[in-house]
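> fold the following and give me the result.
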Amino acid sequence: MIYETMEELMEKAKEAEGKTFGEIDKHDRLHNKKSKGGLGQVVEESLFEYTVNSDTKPDFENLGVELKVTPFRKNKNGTLSAKERLVLNIINFMEEVKYEFDTSSFWRKNQKLLLMFYEWVPEVDRKDYSIFKSVLYTFPEADLEIIKQDWELIVGKIRAGKAHELSEGDTVYLGAATKGSSKSSVREQPYSEIKAMQRAYSLKQSYMTALVRKYIKNEDLVQFANAEELKQKSLQDILQDKFAPFIGMTDKEMAEHHGIAYNIKSKSFVATVVSALLGIKGTKLEQIEEFSKANIQFKTVRLEPNGIPKESMSFENIDFNEWTSEEWEDSYLRNRFYDTKFLFVVFQYKETKNENPNRELYFKGIKLWNMPESTIETEIRELWEEVNKLINEDELKIEYVKRGGKMVEKNNFPKSNFNGVTHLRPKGRDGSDKVDLPNGKRITKQCYWLNNTYVAEIVKDIL
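Purely as a prediction, here's the structure:
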């Protein structure tokens, strides 16, 4: 069926809101539980009544609209997030290098997206998932400038004969996601003999989460960069420009400059200063549009005079039941580093604590960083595998020793000398703050850390 107007198309899409896929399915597609594309195909065939295809043109060609059926989920804390990235079209390495952005396969196919959001619920049959909302989505002007920069970076790598080195961490909103059933899903690239993993353009999971928050929760996000700025500079350059005037100031001077009460012990103090430096004082970092869509998380780095932080960098407490029940490719830890960009806000002491107990912190600069894929697939994977081995093969040793008049827990989880990048350490309120392990043992809450020497190496170029 051909829809002549956008209004006619959206009216049809709205008919599905509140209905389950089982109610829409006229062709009994959902009996094949292994069919991954089944839900989208149900909407294509049974709601819009057109034949499923893998055409390079938009699904509704006369209107220039591509249909995408995409899931969101409710998290344990009550928030909503996208369940996954939104995979768009396959990148033909041999062809894409012939085009500019405006004539690219990405832009020809995805200028306008009809997004149909449904709620994914664990343990519920997919025929009972409900379509929640339909949105005709066109990219906001500022987003489009970032997406153009992302496209240029992806295609630039292909033109340099490095399609095999593409990584989703390279870009901000638009990713080049692996697309295929296995690592043997490879294809030729134009400027290298090396076969490259098949990839597809995708909107990152964090970008889709921001859309879920906007269209389903009606949450407003605040921008610090506008389209005109982004036409001239990258997001990273704009961030650098925002922070540059304050390099050399103490953290106290930075706070005073923006009328912020100085409270170094407050966990939110640096976050409050960061939002002020971005020109959106009072905005929580999770409400900053660019941070939300790109999954940029900030970490404060406090360097000693020798350029090394006193402490390693801590992350979340570990859910050991989750950790030991996942495959590496789908693991929380792997996705955590693939999907996150970190904004390191770096300060340094000029004196040791012995030299001056009242020493001050001086701002050195920022670094927008994502962990290299090679590190994730080697050192981070080593940590994941070692923890799994210790627990699943019952090799974890927990003992209590007397130290300073107190009984202290010791274990043989990987320590800071494990592989130079990462390790496990306790992160509970005290020794009595424990969790159950899958094997029935109890242990003080643990989290994973990045070694202080590894963090020092990441930020050394801004000192």
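
> C-alpha only now, for contacts and for neighbours.
Fine.

> now do the buried residues in the longest helix that the chain contains.
Across the chain, the longest stretch assigned as helix under DSSP state H is helix 141-159. Of all the residues in helix 141-159, those buried under the rule 16 or more other C-alpha atoms under 10 Å are 142-151, 154-155, 157-159.

> same question for stretch 285-299.
285, 287-299.

> what is the burial count for the residue lying closest to Gln205 once chain neighbours are set aside?
In space, and not counting its chain neighbours, Gln205 is closest to Arg85: 3.9 Å by C-alpha to C-alpha, 6 or more residues apart in numbering. Applying other C-alpha atoms under 10 Å, we find 20 residues neighbouring Arg85.

> the closest residue to Val135 other than its chain neighbours: helix or strand, and which one exactly?
Of all residues not flanking Val135 in the chain, Leu115 sits nearest, at 5.1 Å (C-alpha to C-alpha, 6+ apart). Per DSSP states H and E, Leu115 falls inside strand 112-119.

> who are the packing partners of the helix or strand that that strand is followed by?
Using DSSP H and E, the helix or strand that follows strand 112-119 towards the C-terminus is strand 131-138. Under the contact definition 3 or more C-alpha pairs under 8 Å, 6 or more residues apart in numbering; DSSP states H and E, strand 131-138 sits against helix 6-15, strand 112-119.

> let's have the ones you listed in JSON lines, adding distance to Asp330.
Formatted as JSON lines, the helices and strands packed on strand 131-138 follow (distance: least, C-alpha to C-alpha, whole Å):
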{"stretch": "helix 6-15", "distance to Asp330": "32"}
{"stretch": "strand 112-119", "distance to Asp330": "20"}
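
> hey, which of these is tucked in deepest?
Mean neighbours per residue, mean count of other C-alpha atoms under 10 Å, is largest over those for strand 112-119, with a mean of 21.

> residues contacting that one, please?
Under the criterion C-alpha atoms under 8 Å, 6 or more residues apart in numbering, residues 13, 64-74, 129-139 lie in contact with strand 112-119.

> and this one, please, so the two structures can be compared:
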Amino acid sequence: MNNSQYDKSSVNSIYNFASRLEGKNLIQSADLPTNVVNSRNRGDLGRLVEKYYFCHTPPNNREPDFADAGLELKTTGISDYKKPTKSGEVIKAKERLSLTDINYRTIQHEQWESSTLIHKCNLMMILFYKYNKAVPVIEQYFAMKPLLVSILSSKLKQTSEDLDFIEKISLRISEDDLEMIRKDWEFIRQKIIDNKAHELSEGDTFYLGAARKGSGGENESLKKQNESDIGAPSRGFSFKQNFLTKLVQGHSKNLTSIGVGRTLTFDEATSLKFDSFIGLSEAEISRELNYSTNSKSRKWLLASRILARSGQKILEFEKAGILMKTVSLTRQGEGREHMSFPAFVSMELATQDWQDSDFANQIENKFLFVVFQEDENGEDRLIKVLYWNMPYQDRLEAERVWEDAKKRLQKDAKDLPRSTESKVAHVRPHAKNKNDLDISPQGEMIVKRCFWLNKSYIAEVVK
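Got it, this is the predicted structure:
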């Protein structure tokens, strides 16, 4: 394969050449050196595609990969891919889509429309491969045609021929989503200007994230901030995993929008839904909604129907990966229940690094807390709703608990951090029943466990 088979200055030509990958893997599509084939390479498929399929070396600067065409190339995995049905293709992004590195020292001088992010990624061609953990990257199959995505159409500078082509086949990010992405970018930029880059979290924002880029761990080299002696881990802009999934899937009939976009923020749109229910008891909310249930998840189901009377999932929540959780307080304002996360696999936890751990990713989510409190008559009443993501110092404490759990797990899987040992988090059982078991590093069968946020901590958060 050689680059004479396509024109590096033409979006149309590059796209058509990339389309030949559909249904094939890299071994079938490119002349790979013997050492690459024999290594059963598990590295970066995107770089291998650029080097061996496109025979192209991208510029080592902030220009798009195909600078002459103004086109950035991205390669990412998808899972749960199914053939098209009447309702469309079923696609789930394997991970967030990395866009470009964040320069803590120069972003303060940037404006959104002329930013490094827009300059490099305003027009992207995304190649999707069907992720299969069991096989090397060079044997992963490209599952669909490339996807052209344009962010700011007004800033496209391609030739008139390419602009016509882009207009016909590209996926345009909606104005509402674009406004939210701009606000996310502004939030991240302002936090860096305030010398708080070390406090950045993916839970800070909704669609555009500031994802960790470094190797992690205590040996990671930290980046200098402008006016702070505190070093910050490397981060890069990314489209969040859920946003990428919904971007590719399009708007499903099974999702309801709450109107977030150019005119309403997440807080405003959510308040419009909940305000008329604040102060009502569970029974009163049920009557207002004409919905009754005896489920243990009754509060959560009522909250879902406040947001969408049909009980459908919320489009904006699906895009942003927002987790809605109900919180129950006693009459005195104390938490009734610890807050659980999915059960972990002990053998995996014992070998993970914090940065790559499930718990680290889980606490970087953004949450919507729907808060009920018992009144003087013993009835639970809806008192408030709020968006929340875990503050930096509390994330450090959660990391300490996780590291302690990992260390103790390798010695005695039954002796893990308790709720009395941290103000933030602990470990306790989280199994469906007594037969829902996990194997410990010591080879014992034990009941599954998970990390929990302490009920006293959650009560403080929602005060």
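
> re earlier: now do the strand holding Leu115 of structure 1: which range of structure 2 does it align onto?
Mapping strand 112-119 of structure 1 onto structure 2 (TM-score structural alignment) gives residues 123-130.

> quick one: average offset of that stretch versus structure 1, please.
Superposing on structure 1 and averaging over aligned pairs (mean C-alpha distance after the TM-score superposition for structure 1), stretch 123-130 of structure 2 comes out at 1.3 Å.

> find me the equivalent region of the longest helix of structure 1 in structure 2.
Going by TM-score structural alignment, helix 141-159 of structure 1 sits over residues 175-193 in structure 2.

> mean per-residue distance, the matching stretch to structure 1?
Per aligned residue, stretch 175-193 of structure 2 averages 1.1 Å (mean C-alpha distance after the TM-score superposition for structure 1).

> list the contacts of that stretch.
Taking C-alpha under 8 Å, 6+ apart as the rule, stretch 175-193 of structure 2 contacts 104, 107-108, 112, 151, 197, 200, 205-210, 225-226, 260-262.

> can you rerun that using 6 Å?
By C-alpha atoms under 6 Å, 6 or more residues apart in numbering, the surrounding residues in contact with stretch 175-193 of structure 2 are 108, 205, 207-208, 261-262.

> gap between that stretch and the chain center?
16 Å (C-alpha atoms, centre = their mean, to the nearest Å).

> the counterpart of Tyr129 of structure 1 in structure 2: neighbour count?
Residue pairing (TM-score structural alignment): Tyr129 of structure 1 is matched to Gln140 of structure 2. The local packing of Gln140 of structure 2 (other C-alpha under 10 Å) involves 22 other residues.

> about what we covered before: distance from the chain centre to the strand holding Leu115 of structure 1, please.
20 Å.

> what's the answer for stretch 417-427 of structure 1, then?
What separates the centre of stretch 417-427 of structure 1 from the centre of its chain is 23 Å, taken as C-alpha atoms, centre = their mean.

> matching residues in structure 2 for it?
Using TM-score structural alignment, stretch 417-427 of structure 1 pairs with 420-430 in structure 2.

> list the buried ones in stretch 163-181 of structure 1?
So, applying 16+ other C-alpha under 10 Å, buried residues of stretch 163-181 of structure 1: 163-164, 166-179.

> again with stretch 33-52 of structure 2
Under 16+ other C-alpha under 10 Å, the buried positions of stretch 33-52 of structure 2 are 41, 45, 47-52.

> would you mind pulling the contact partners of it?
Contacts of stretch 33-52 of structure 2 (C-alpha under 6 Å, 6+ apart): 30, 56, 75, 136-137.

> about what we covered before: where helices are concerned, which of the buried residues of stretch 33-52 of structure 2 count?
45, 47-48.

> which one of those is nearest Ile306 of structure 2?
The closest of these to Ile306 of structure 2 turns out to be Leu45 (C-alpha to C-alpha; 44.0 Å).

> how close does the alignment partner in structure 1 of that closest one sit to Met116 of structure 1?
Using TM-score structural alignment, the partner of Leu45 of structure 2 in structure 1 is Leu39. Between Leu39 of structure 1 and Met116 of structure 1 the computed distance is 11 Å (C-alpha to C-alpha, to the nearest Å).

> again with Leu30 of structure 1
As judged by C-alpha to C-alpha, Leu30 of structure 1 and Met116 of structure 1 stand 18 Å apart.

> cool, Tyr3 of structure 1 as well?
17 Å.

> how about stretch 318-327 of structure 1, which residues of structure 2 does it hit?
Under the criterion TM-score structural alignment, stretch 318-327 of structure 1 matches residues 344-353.

> who's in contact with the matching stretch?
406, 440-441, 450.

> now those residues: which count as buried?
Of those, these count as buried by 16+ other C-alpha under 10 Å: 406, 440-441, 450.

> which one in structure 2 is furthest away from the centre?
In structure 2, counting by C-alpha atoms, centre = their mean, Asn377 sits farthest out from the average C-alpha position, at 41.7 Å.

> host element of it?
Residue-wise, Asn377 of structure 2 maps onto no helix or strand under DSSP H and E.

> do Phe413 of structure 1 as well
Phe413 of structure 1 belongs to no helix or strand, assigned by DSSP H and E.

> neighbours of it, how many?
That count, for Phe413 of structure 1 with other C-alpha under 10 Å as the rule, works out to 20.

> could you check the distance from it over to Glu385 of structure 1?
Relative to Glu385 of structure 1, and taking C-alpha to C-alpha, Phe413 of structure 1 is found at 11 Å.

> in stretch 82-99 of structure 1, what counts as buried?
82-93, 96-97.

> let me fix that: stretch 380-399 of structure 2
So, applying 16+ other C-alpha under 10 Å, buried residues of stretch 380-399 of structure 2: 380-385, 387-390, 395, 398-399.

> nice, that's everything, thank you.
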